[in-house]
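Peer 1: Compute the structure for the input listed below.
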Amino acid sequence: MRPTSIAEVNATVNDIQTKNDMEEIRISPDYNWFRSTVPLKKIIVDDDDSKVWSLYDAGPKSIRCPIIFLPPVSGTAEVFFQQVLALTGWGYRVISLQYPVYWDLLEFCEGFRKLLDHLQLDKVHLFGASLGGFLAQKFAEWTHKSPRVHSLILCNSFSDTSIFNQTWTANSFWLMPAFMLKKIVLGNFAKGPVDPKMADAIDFMVDRLESLHQSDLASRLTLNCQNSYVEPHKIKDLAVTIMDVFDQSALSHEAKEEMYKLYPNARRAHLKTGGNFPYLCRSAEVNLYIQIHLRQFHGTRYAAINPAMVSAEELEVQKSNLMNSEDD
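Peer 2: Have a look, this model is predicted:
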């Protein structure tokens, strides 16, 4: 998490977009349709009533194992609106959420478990982007004795916070003013020329970043950088898809290789382009990979889709595959 100056931030924004490009996603028909049709819910599950979970819960409520999206440091629940619209249109139940202020991983895991209890969800599929992916792994690890996570999709994510070289400053983020925290986050956004869709995605994420309070950013950066790593032996039986981007992602090559080593049996979903936020600027590809990941659970109690939306032929194939895997 390399700090950057305001001048650098302004230069970056000027390089990747003109004034006419500004706010393209915010004024798009899809985003306006999402905001007008999917209600934002606010839920408190902790004794501290200042800890409010914000979430969009769309699709058939009869589905008891939905896919839940966890945002990166700079994200809010809205950043996955294109996944919510597309997947619910295909019959899936989708929950996109924004977490409250939690200062350590145990506190987050306890709060997330309470949220799942409140929503009456025994098991879920998790899609996590960057920090969201790390939190998804840690929650799966924390609940491994009584599993609450059935599968993981990890997008531009990591397994060890030491890659950011900020563990020594993690406990001081709470002291920093909001503008300084935002500069730290912006320092990891793509720089230089990018295509128009990526520029729009960055602009939208900058807008979402501006909507976050100092405590939101400070707590997320603390979770992102405090000394911690994933213990793979506790979650080795989970179905995992690793989704990453070859170009202009903030994630280092070493971090990606470490993820592959951690999950040798994981499916790999590679995108040639898309930067840090492929779910915004390459949503069609991302949604396809999500469907491929979730298809393996069709016809089981862990399906995230309305059975009526799955063909009889596909259900037969899935049942056959399930029986063969049980025989093995």
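
Peer 1: make it CA atoms for all contacts and neighbour counts henceforth
Peer 2: Fine.

Peer 1: three-state assignment of G128?
Peer 2: Three-state assignment for G128 (DSSP: H, G, I helix; E, B strand; the rest coil): strand.

Peer 1: Roughly how far does the residue nearest to it when sequence neighbours are not counted sit from T88?
Peer 2: Once flanking residues are discounted, G128 sits nearest to L70: 4.7 Å by Cα to Cα, 6 or more residues apart in numbering. Distance of L70 to T88, given as Cα to Cα, to the nearest Å: 17 Å.

Peer 1: Look at the two and report which has more neighbours.
Peer 2: Using other Cα atoms under 10 Å as the criterion, L70 and T88 rank with L70 on top: 27 against 18.

Peer 1: My guess is the more buried one contacts Q98. True?
Peer 2: Yes. At 7.0 Å, L70 counts as touching Q98 under the criterion of Cα atoms under 8 Å.

Peer 1: Could you also give me the structure for this second sequence? I'd like to compare it with the first:
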Amino acid sequence: MRKTMPLFCLFLIILLTNTACTTIKPVQSQSYSNTTAPNQKDINLAKPSAPIISIANPAPPRSLEEMYERAKPSGPPGDLSLDLFAFPYCGLSNLRNSNNPDADVQLLEKFPYLVCAEPGRLTTEEKAIANILKDKTRIFGYIYLGNKSISLNILKNEIDSIAEAKWYGVFIDQFGYDFNETRTRQNEIVDYVHSKGLSCFVNAWFIDDALGNEIDPEHNPTGEPSLLGKGDWYLLESFLMNNGGYTDWEASWNKYLKGNKYKEELGVNIVALSYKPSTMSWENALLDIRKSYMIALTLGFDGWWYSDRLEDINFLFGHVPELNLGNSMLKTMHETSPNNYVAETDLYYLVFNTNTYPPIRYIIYDKNRKKDTM
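Peer 2: Sure, this is the predicted structure:
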């Protein structure tokens, strides 16, 4: 009988030298249906069943087939999961042309977090919906900093209305230096949000603009540190893919590493937001939805959302894939050699390869199952 770890090492060697010969076929989420259908069922947030990995074209060597067969995860659903952050930017009422506030509440109350317009921009009906939701859902009211053209006093008034509505926090868009913002203005508004007992959720394309303390002659000449910290959130937008297609992997990977660095240093939570490419149907997006969720989870992020576009009354989104990776993350996704990455949970090793990116290929290997001699 061979011990588990030597077999796993052999498995990795075979995987990395045979990526051109094998294809991994993930199982589609049974709870997912085409979101363009008017009678689509609401998202099911119950704990999912275990994932199944199979081979689309089994490799000829019997030992390799057996190794893939033993890679099938099994067991009851685990605790590893991501919080969902819904973005009904278009409003809270008449979603999917329901003309039914009760239906809107039933749809939105399933999400633990939600971003919508601040109360001053909501209709009376939308305010009533938000008032019902806030007991179950943590609501962020949307404001935008952007380009120094808006008086901070105006923004503070909007923050006051969010606090008076007893919402959870403030989503601050256009937060980065690319919108000609400064660390001084950023920190003043963040400090004001915190003074109201609210959390900040910020969106800046360059993560250092929001969380770093590097000297920038125009935007942060003294290297002033960010006031964002524990209990606040950063939006990592266009995670893996955007409406135009897949993002550059090397640049994206460096951004993900920075996200985890700031998460460890500052205590800020990271939310991954992926967009469906505009030329791709929702049925064809199932694999991307699965990969987006799984990679965000194995990177150690805290929240996730997948959408086609945010400003849409149809409120289309990717459903959580049926995926059980165990109960605890032992090692987040990290690079082991060029184009090869590994993550480890209490039950599985997850091995990723980007030689053919896009797409990202992966294997889920059950490390606890007994292995027979090959």
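
Peer 1: Could you tell me the TM-score of the two chains?
Peer 2: Scored by TM-score structural alignment, normalised by the length of structure 1, the superposition of the two chains gives a TM-score of 0.29; 152 aligned residues with a Cα RMSD of 6.2 Å.

Peer 1: Settle this for me: G128 of structure 1 is touching F69, isn't it.
Peer 2: Yes. When contacts are counted by Cα under 8 Å, G128 of structure 1 is listed as touching F69 (5.9 Å).

Peer 1: Comparing these two, which shows the higher neighbour count?
Peer 2: F69 (27 against 24).

Peer 1: which SS class is that one?
Peer 2: Judged by three-state DSSP, the three-state class of F69 of structure 1 is strand.

Peer 1: I'd guessed it sits against L131; true?
Peer 2: No. Using Cα under 8 Å, F69 of structure 1 is not in contact with L131, being 11.5 Å away.

Peer 1: and the gap between M241 of structure 2 and M333 of structure 2?
Peer 2: 18 Å.

Peer 1: Check N153 of structure 2 too.
Peer 2: Distance of N153 of structure 2 to M333 of structure 2, computed by Cα to Cα: 42 Å.

Peer 1: where along the stretch 101-250 of structure 2 do the helices fall?
Peer 2: Along the stretch 101-250 of structure 2, counting by DSSP state H, counting those that start in this stretch, helices occupy 101-108, 124-133, 152-164, 183-195, 207-211, 249-266.

Peer 1: Next, the angle helix 183-195 makes with the third one.
Peer 2: Translated: helix 152-164 of structure 2. 20 degrees (axes from the mean of the first three to the mean of the last three Cα atoms, to 10 degrees).

Peer 1: Can you point out the buried residues in helix 152-164 of structure 2?
Peer 2: Buried residues in helix 152-164 of structure 2, defined by neighbour count with 16 or more other Cα atoms under 10 Å: 152, 155-156, 158-163.

Peer 1: helices and strands around the helix or strand hosting T332 of structure 2, which ones?
Peer 2: Assessed by DSSP states H and E, T332 of structure 2 sits inside strand 329-337. If contacts are counted by 3 or more Cα pairs under 8 Å, 6 or more residues apart in numbering; DSSP states H and E, strand 329-337 of structure 2 sits against helix 286-298, strand 340-345.

Peer 1: Try it again at 7 Å.
Peer 2: The contact analysis (3 or more Cα pairs under 7 Å, 6 or more residues apart in numbering; DSSP states H and E) places strand 329-337 of structure 2 against strand 340-345.

Peer 1: got the angle between the strand it packs on and strand 329-337?
Peer 2: Using the same axes, to 10 degrees: strand 340-345 of structure 2 against strand 329-337 is 170 degrees.

Peer 1: What is strand 340-345 of structure 2 packed up against?
Peer 2: Going by 3+ Cα pairs under 7 Å, 6+ apart, strand 340-345 of structure 2 lies up against strand 329-337, strand 348-353.

Peer 1: In stretch 4-15 of structure 2, which of the residues would be classed as buried?
Peer 2: Per 16+ other Cα under 10 Å, stretch 4-15 of structure 2 contains these buried residues: 7-8, 11-12, 15.

Peer 1: next one: stretch 187-204 of structure 2
Peer 2: For stretch 187-204 of structure 2, by 16+ other Cα under 10 Å, it's 187, 189-190, 192-194, 198-204.

Peer 1: about what we covered before: measure how the strand holding T332 of structure 2 sits relative to helix 286-298, angle-wise.
Peer 2: Angle, strand 329-337 of structure 2 to helix 286-298, by the same axes, to 10 degrees: 110 degrees.
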